[in-house]
Every structure is written in structure tokens, then in C-alpha cells.
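In: Let me see the structure of the following:
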Amino acid sequence: MQRSTYKTGGTVQTTGAVVMKNVLKKHLLLMLGLVNRLSSTKASTHILIFHDIPPIQINRLEKLIRHLNDRYDIIDPVTFTQQFQNKCFSKKKSLLFSFDDGFYSNYIVAKEILFPLGIRSIFFIPTGFIDCSNREDEINYINNNIYEEESKPDLEIDDMKPMRWEHLSELLDMGNIIGAHTINHTQLSSIKTNSLMIDEITSSGDRIEYMLGSRVDHFAFPFGDINSINANALRIASKRYSYVYSGIRGPNMLDTNNFTIRREPVNVSDDLRYNSLVASGGLSSYYWRDRIRLDEMIRQ
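Out: Next up, the predicted model:
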């Protein structure tokens, strides 16, 4: 059988070579991350980001959550915001869970895994996804809005669907927090019209407040990387919300600005040891330049 190949950087690599390269890369990151983790003793909170959880990965996620719950102080969103308000972070490292994009699978995880463990989280919702009126609109939203072309998952689209407003209301009743994530999951840095920028950022929070009757103080910008945000978007978000979250890795400490909150993306398909490293902040040091750039934006 012929081996699969693809082009990268002007050369052709076999699938086997790519797999080996990724394995070696992860082992290197594990070793370097362990050094970073052992050298960091400051009180901090690392926020993990989860997205859609396919049914085939639910058990894998539960194993990860139970593993982290046994080893870390997992705090709720209210405790996290009180740390900012009181300028007093826990003396030991803590974790907070967050879920982006409003997938129904997040509701299942919260209800069947997190709630029985006493874990409360933040759910960042793109309201246009929740308001889709039919299955065709949902599929188009997923394909055209949530996933960038180069990172679309090889998943069964039938397993991916949005929560409904009643699910979000139930999440609130369980003690979770609902945050805004724009209307259309738009990359804010690509918006040229200021009025459209304001609408995407502020109207999503207004819509959630109207539908759920609960104040929305938390906002996460879509995609989360440094190239998906700019100073203008951050300025608009900071006027509407009390807390703005990125997807840039790093610890949240006493000197962290509440409009440049860091988070750690987690891929549930990665192995337990690697995701434990992610949760500990073992990869955070590689993103120090992005954190500096983000902090500079809020000062502009």
C-alpha cells in the first residue's frame, strides 16, 4: 500500500515522518515544560479552554478532569473574579475551566461530569450560533464561522450542534457563568467598519442578557490568538465588559490586567501527560511575546 504524503515548506514528507516529528516535538515540549513548571512558584490561576467535545472523546475528557481535580484547586468563575477585585490570588496554583463556541456537547459535559464534581465554569457563547433556526444554518455556521479553513476538524458534523437558550438557562441555574463570544464568531482584527465591530462585540452580550435575564460581564474574543485582536476591538470590549479573555497561554496573577486575561487551549485528543503539562502552565513561557503585545494594546 502506498504511503500518504503531503507537501510542507517546499518538501514532501511521508505521514510516518510527520507522526514521528510530532512525537519528538511533544517529548521535547514535555521536558522543557517540566523545567518551566518547576521554576514557577508564584500564586496564579490557569484557565483551560475546551471547545466541542465529540462523543468519542467524552470519556477521555472525564479522565482528564478527574485527574486535574485530584491534583489542583479548581475554582469557580466567581472566585476567579473576586481574586481580581480583591487583588489577592490563591497561594497555590489553581485552575478554572472555560468552554467556547456554545456547542451542545459542552452542556452535556457540564451536566454529567462537572456538576457532580462540584465544578463550575464559564461558557462563552456566539449568539448567532445559538439563534440558528434550522440544521442547514447550523452546519453553515460551523463551517464558515467557527473553524478557520486550515483548522477544520475531520469530525462527523452530525455530532456538532449548538446549545439552545434553555440549556444556557440550565447552566446558569447550576452555578455557571455565561459570557459573550460575539454574534458571528468573527475575527475582530479583520473587521474594517467600527460600527460592525461595536455590534459584534456588544450586541452578543446584550442578546444573552435579554434571553437569560442575567448580567454579562465576561467576553472572549474568537480564535484567541494575538493576530485575532487589535487595540480598537480591545478598547470597545473593555467599555462593555468587566473581563476580557484571550486564548494566549499564560498565568493570571496579581499583575494581570482584567482585560487581557490569559487562557490555555486544550486538545482533548492529546494524551493525559501532555494535557497535564498544559494545565500546569508548562507551555506558557513560549508565549511571552504575545502576552506583551496584548498588554500593550490595552494601554494604547
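In: drop to CA atoms for contacts and neighbour counts, all remaining ones
Out: Will do.
In: right, and the helix or strand after the strand or helix carrying residue 95?
Out: Using DSSP states H and E, residue 95 maps to strand 94-100. Next helix or strand after strand 94-100 toward the C-terminus (DSSP H and E): helix 104-109.
In: Who are the contact partners of residue 153?
Out: residue 147 (Cα atoms under 8 Å, 6 or more residues apart in numbering).
In: and the gap between it and residue 65?
Out: Using Cα to Cα, to the nearest Å, we find residue 153 at a distance of 23 Å from residue 65.
In: what does residue 262 give?
Out: 20 Å.
In: structure for this one too, so we can compare:
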Amino acid sequence: MRSFIRNVYITLAGTISKPSNEVHLINGHYVTKHVVDKSLHKAIYEEFILYLLSIGDIIPISDALDKINKKHTKNSKPYFVLTYDDGFEECFDIMGPILDKHNIKAAFFINANYIESNQDYQNNFNKRIRIETKRPMSWEQITYLHSKGHTIGSHTLDHHNLNKLSLEDIELQIKKNKEILVSKLNYNCDHFAWPYGRISDFSEEALEITSKYHKYIYSGTNYKFYHSFNNRVYNRRHLEADWKKSYIKYFLSAKKAL
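Out: You can find the predicted model right below:
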């Protein structure tokens, strides 16, 4: 009943809401969680992109961080940043061509052990994140996205909850994942988003370890504030491309504090 009431409220409130004229760091994972053919995936994703472009601009993550760091977050229109966790294949074959078509740069956060893994590993990974219908990108596909100017960030080796690991294992998950990404792509991996994204999934100790390897660190929550952990973490708003327009408008209408 509580879920039903919440859905009704958000749907109704969303019909009269509009995204605030601020910088919005959007955190997604896929086009849709459901199994549909690729032509429908493309239609869903392009509709989402065209909607955002009809009300604002989609900018690279570097431009967004510059605005946030300079406190230039109040604008004449909304600015959106697209970030995607986990590295599903549709990031390449569905999102990639549409992003290129509209000259949009996104950020993709990768779990290196998931890429080109065997079926048993993929099954366990997908079970952990409760999405059973997805497959990972290949290194060739990630390299291509990187060559097109998209940001490739780190998301740990295996997508474990860092608050359930020892400090030694946290360091391994973060350090090794960066080493693999740097080796595969020949670049400096500055960006990191922790798995599951909640503040409760990331400790001060994990932050200290992560800060040794990455300049920019992202949550997936606390979106009414640009920062968490005393301005050391950038907060993103979870939002998927197939959500109802009323939901999108409602969640992006929230005013944010620096």
C-alpha cells in the first residue's frame, strides 16, 4: 500500500513539476530492465535523450564538475550529465550510437572482472546486482567508447558492497581495478563510483583508500546536495531511461544545495 501511494503521489506531482535550472548528475545502468528487442531499446533511449535535450543541455562530466566546483550551479536552463554503472553491453550497442548521433559525451563506470567474464561469473555478478538479463561489454567496445571521448571510470573489480569487506580487500578492489583500466585504455583513471551508491555502503576508511587512487568520487544518492563526505564526494541522482516522464520531472525538480 505504501508503495502504491508513493507511486500515485510521484506521478501526480511529476505532472506539474519541471527539472530545476541546475546541474544534474544522472546515474543510470541500462536502457530498460525488461527484455525487449533492440529496436525498442533504441526507441526508448532516444526518446529519453530527446526529452532531456528539449528542456536543457547534456554536458560532459568534466564541464559539470567545473560548474559545481566554481559554484556556477544556478543557470537559465538545466544541465544534465549522463553516467552509467556496471558496463552492460547496451552501453555500447544501444546508447553509444545515439550519444554519437547527438554529439553527447557520457561517463561509464566499469567493473573490470565483469568484462569478458565466463558465464558462471556473469550469473553471480548479475545475481548480486539483481539484474539477470544483462551481459557485459567487451574490452574492444569499452576502448571504442573511450576513443569517442566518453569518460571511463572505475566501479571496483567485482561490485561487492565495500562496507562488507576488509580494508585490505577494499584496497584490492579499488587499486587493481584502476590498474586494469589504465593498462587496457592507456589513460589515467581519475573517476570512481562505489557499488550500490548509498552513503551506508561507503565508509570514511573506504574514502581514504579511494582518494589515493582517484581524484573524483561519486555516490548514487543524497541528490539534494551536490556533495557528501565534507565536499569530497559528488552525489548523483539514480534515474533510468525507461522511467515515466512524470518520475523524471519529479526527481529532477528538487533544488540542490552546495
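In: thinking again about what came up before, so which of residue 262 and residue 65 of structure 1 has more stuff around it?
Out: A direct count of neighbours by other Cα atoms under 10 Å for residue 262 of structure 1 and residue 65 places residue 262 higher, at 27 against 19.
In: Isn't the more buried one up against residue 245?
Out: Yes. Judged on Cα atoms under 8 Å, residue 262 of structure 1 makes contact with residue 245 at a distance of 6.3 Å.
In: burial count for residue 205 of structure 2?
Out: Residues near residue 205 of structure 2, counting by other Cα under 10 Å, number 12.
In: again, but for residue 26 of structure 1
Out: Taking other Cα under 10 Å as the criterion, the count of residues near residue 26 of structure 1 is 15.
In: and what of residue 158 of structure 2?
Out: 20.
In: any idea what it aligns with in structure 1?
Out: Residue 158 of structure 2 maps onto residue 184 in structure 1, with residues paired by TM-score structural alignment.
In: residues in contact with that match?
Out: Under the criterion of Cα under 8 Å, 6+ apart, the neighbours of residue 184 of structure 1 are 126, 127, 128, 129, 145, 200.
In: Same check for those residues, but in structure 2.
Out: Among the contacts of residue 184 of structure 1, the contacts conserved in structure 2 (both residues aligned by TM-score structural alignment, their matches' Cα atoms under 8 Å) are 126, 127, 128, 129, 200.
In: ok, which pair from the residues you listed is furthest apart?
Out: Greatest spatial distance among these (Cα to Cα): 129 and 200, at 12.9 Å.
In: Find residues that contact each of the two.
Out: Shared contacts of residue 129 of structure 1 and residue 200 (Cα under 8 Å, 6+ apart): 183, 184.
In: Surely residue 71 of structure 2 touches residue 257?
Out: No. With contact defined as Cα under 8 Å, residue 71 of structure 2 does not reach residue 257; the gap is 10.1 Å.
In: ok so, going back, out of the contacts of residue 184 of structure 1, which sit inside helices?
Out: 127, 128, 129, 200 (DSSP state H).
In: Give the buried subset of the residues you listed as a PyMOL selection command.
Out: To isolate the buried members of these in PyMOL, using 16 or more other Cα atoms under 10 Å:
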select buried, resi 127+128+129+200
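In: Go through the ones in helices among the contacts of residue 184 of structure 1 and name the one nearest residue 138 of structure 1.
Out: Out of those, the member with the shortest distance to residue 138 of structure 1 (by Cα to Cα) is residue 129, at 6.7 Å.
In: counterpart of the closest one in structure 2?
Out: Superposed on structure 2 with TM-score structural alignment, residue 129 of structure 1 falls opposite residue 114.
In: Run through the residues that contact its match.
Out: 121, 122, 125, 136, 157, 158.
In: what's the closest of these to residue 83 of structure 2?
Out: Of all the contacts of residue 114 of structure 2, residue 136 has the smallest distance to residue 83 of structure 2: 16.2 Å, by Cα to Cα.
In: So the closest one is in contact with residue 113, correct?
Out: No. Assessed by Cα under 8 Å, residue 136 of structure 2 is found out of contact with residue 113, at 10.0 Å.
In: Count the residues that sit near the closest residue in space to residue 197 of structure 2 that isn't next to it in sequence.
Out: Spatial nearest neighbour of residue 197 of structure 2, chain neighbours left out: residue 220 (4.1 Å); criterion: Cα to Cα, 6 or more residues apart in numbering. By other Cα under 10 Å, 23 other residues sit near residue 220 of structure 2.
In: which residue lines up with residue 220 of structure 2 in structure 1?
Out: Under TM-score structural alignment, residue 220 of structure 2 pairs with residue 247 in structure 1.
In: And residue 104 of structure 2, by the same measure?
Out: With TM-score structural alignment as the criterion, residue 104 of structure 2 pairs with residue 119.
In: Ok, residue 196 of structure 2 next?
Out: Mapped onto structure 1 by TM-score structural alignment, residue 196 of structure 2 lines up with residue 223.
In: For its match, give its distance to residue 100 of structure 1.
Out: 9 Å.
In: Same check on residue 160 of structure 1?
Out: According to Cα to Cα, residue 160 of structure 1 stands 13 Å off from residue 100 of structure 1.
In: These two: who's more crowded?
Out: Neighbours per residue, other Cα under 10 Å: of residue 160 of structure 1 and residue 100, the larger number sits with residue 100, 23 against 18.
In: Surely the more buried one and residue 50 touch.
Out: Yes. Residue 100 of structure 1 is in contact with residue 50 according to Cα under 8 Å; the separation is 6.4 Å.
In: about what we covered before: just tell me the aligned range of the strand holding residue 95 of structure 1 in structure 2.
Out: With TM-score structural alignment as the criterion, strand 94-100 of structure 1 aligns to 79-85.
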